[in-house]
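Asks: Just to be clear, the model below is a prediction. Sequence and coordinates:
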Amino acid sequence: MNRNTTFALVFASLISLPAAAASFNCERAQTPTEHAICEHRNVNDADVKMATTYKIINRLVPMGTRSAIRDEQVRWLALRDRCGQSVECLTQVYQMRQQKLEQYMQRVYQQGPF
């Protein structure tokens, strides 16, 4: 897969994703972490960006890699939820996860789906 095809797939994936205030319904937020994400714009934006990147990567990688990335995501969600309402903690864990997801995206850009 060439670079133009990869960009086209990423763009198509973005178009098909609905716009959201968060990656989940804030009206149903239950945990302190979910409330903090909904109440703080910068964390909310980080949540949307991370969720969008995660969904794109899941569409571009083969099943074995997808499984590993999903397992990482589950572990990351548990880490994120330990932040509670701490915006500083949430900001840090979202930055950490986004960096990891961007590493996967770089591999897709360089090598094609892996």
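Replies: That came through, no problem.

Asks: C-alpha only now, for contacts and for neighbours.
Replies: OK.

Asks: Name the residues that touch the top helix by length along the chain?
Replies: In the chain, with assignment by DSSP state H, the single longest helix is helix 87-111. By CA atoms under 8 Å, 6 or more residues apart in numbering, the residues outside helix 87-111 that reach it are 1, 3, 6, 36, 40, 42-43, 46-47, 49-50, 53-54, 57, 60-61, 76, 79-80, 83, 113-114.

Asks: Below is structure B, check it against A:
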Amino acid sequence: MKIQHCLILICLGCTGVSANAASFDCHKAKTVTEHAVCDHRDLNDADVKMATTYNIIKRLVPMGTRGAIQDQQVKWLKMRDQCQDNASCLTDVYKMRQQKLDLYMNRVYQQGPF
């Protein structure tokens, strides 16, 4: 688990994403949901963590799995957007997605060595 956290921190540093910025440009936020993510620090942090984990996993899994994960991400984004500006709902859907992505990450670790 420590390796996962190190990878995320390294990727955050490499991508230039600051710790207090969502995975998207908050100045260009269009939806009520995007504005809510930008307005709440906890949601903002959850968004950065989820997006970073998602991008790492996309590079580490085989093509078939990658396609499935991308399809799941699209479905998840639609579910997230149904929360609108409900912070509790958004917190729950981010936790759910992060847990799913963590399962994929754990499978990658099990197939090591790294």
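Replies: In hand now; what should we look at? Owing to the predicted nature of the structure, the values given are computational and were not obtained by experimental measurement.

Asks: picking up where we left off before, go through the longest helix of the first structure and flag the buried ones.
Replies: 87, 89-91, 93-95, 97-98, 101, 104-105, 108-109 (16 or more other CA atoms under 10 Å).

Asks: out of those residues, which one sits closest to Ser16 of the first structure?
Replies: Met105 (18.3 Å; CA to CA).

Asks: Contacts only, for the residue nearest to the spatial centre of the second structure.
Replies: Closest to where the C-alpha atoms of the second structure average out (CA atoms, centre = their mean) is Met50, at 1.6 Å. Listed by CA under 8 Å, 6+ apart, the contact set of Met50 of the second structure reads Tyr94, Arg97, Gln98, Leu101.

Asks: let's go with 6 Å and repeat that
Replies: With contact set as CA atoms under 6 Å, 6 or more residues apart in numbering, Met50 of the second structure has these partners: Gln98.

Asks: With His27 of the second structure instead?
Replies: By CA under 6 Å, 6+ apart, His27 of the second structure has no neighbours at all.

Asks: mind running it again at 10 Å?
Replies: His35, Cys38 (CA atoms under 10 Å, 6 or more residues apart in numbering).

Asks: any idea how far the aligned partner of it in the first structure is from Ala8 of the first structure?
Replies: Using TM-score structural alignment, the partner of His27 of the second structure in the first structure is Glu27. Distance of Glu27 of the first structure to Ala8 of the first structure, given as CA to CA, to the nearest Å: 34 Å.

Asks: hey, where'd the helices end up in the second structure?
Replies: Under DSSP H, the second structure gives helices at 2-15, 32-39, 41-60, 63-82, 87-110.

Asks: want to throw those into JSON lines with distance to Ala22 of the second structure?
Replies: Formatted as JSON lines, the helices of the second structure follow (distance: least, CA to CA, whole Å):
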{"stretch": "helix 2-15", "distance to Ala22 of the second structure": "12"}
{"stretch": "helix 32-39", "distance to Ala22 of the second structure": "6"}
{"stretch": "helix 41-60", "distance to Ala22 of the second structure": "5"}
{"stretch": "helix 63-82", "distance to Ala22 of the second structure": "14"}
{"stretch": "helix 87-110", "distance to Ala22 of the second structure": "13"}
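
Asks: among those, which is nearest Ala21 of the second structure?
Replies: Ala21 of the second structure lies closest, by CA to CA, to one member of the helices of the second structure: helix 41-60, at 6.5 Å.

Asks: mean deviation of that closest one from the first structure?
Replies: The superposed helix 41-60 of the second structure is, by mean CA distance after the TM-score superposition for the first structure, a mean 0.3 Å from where its aligned residues fall in the first structure.
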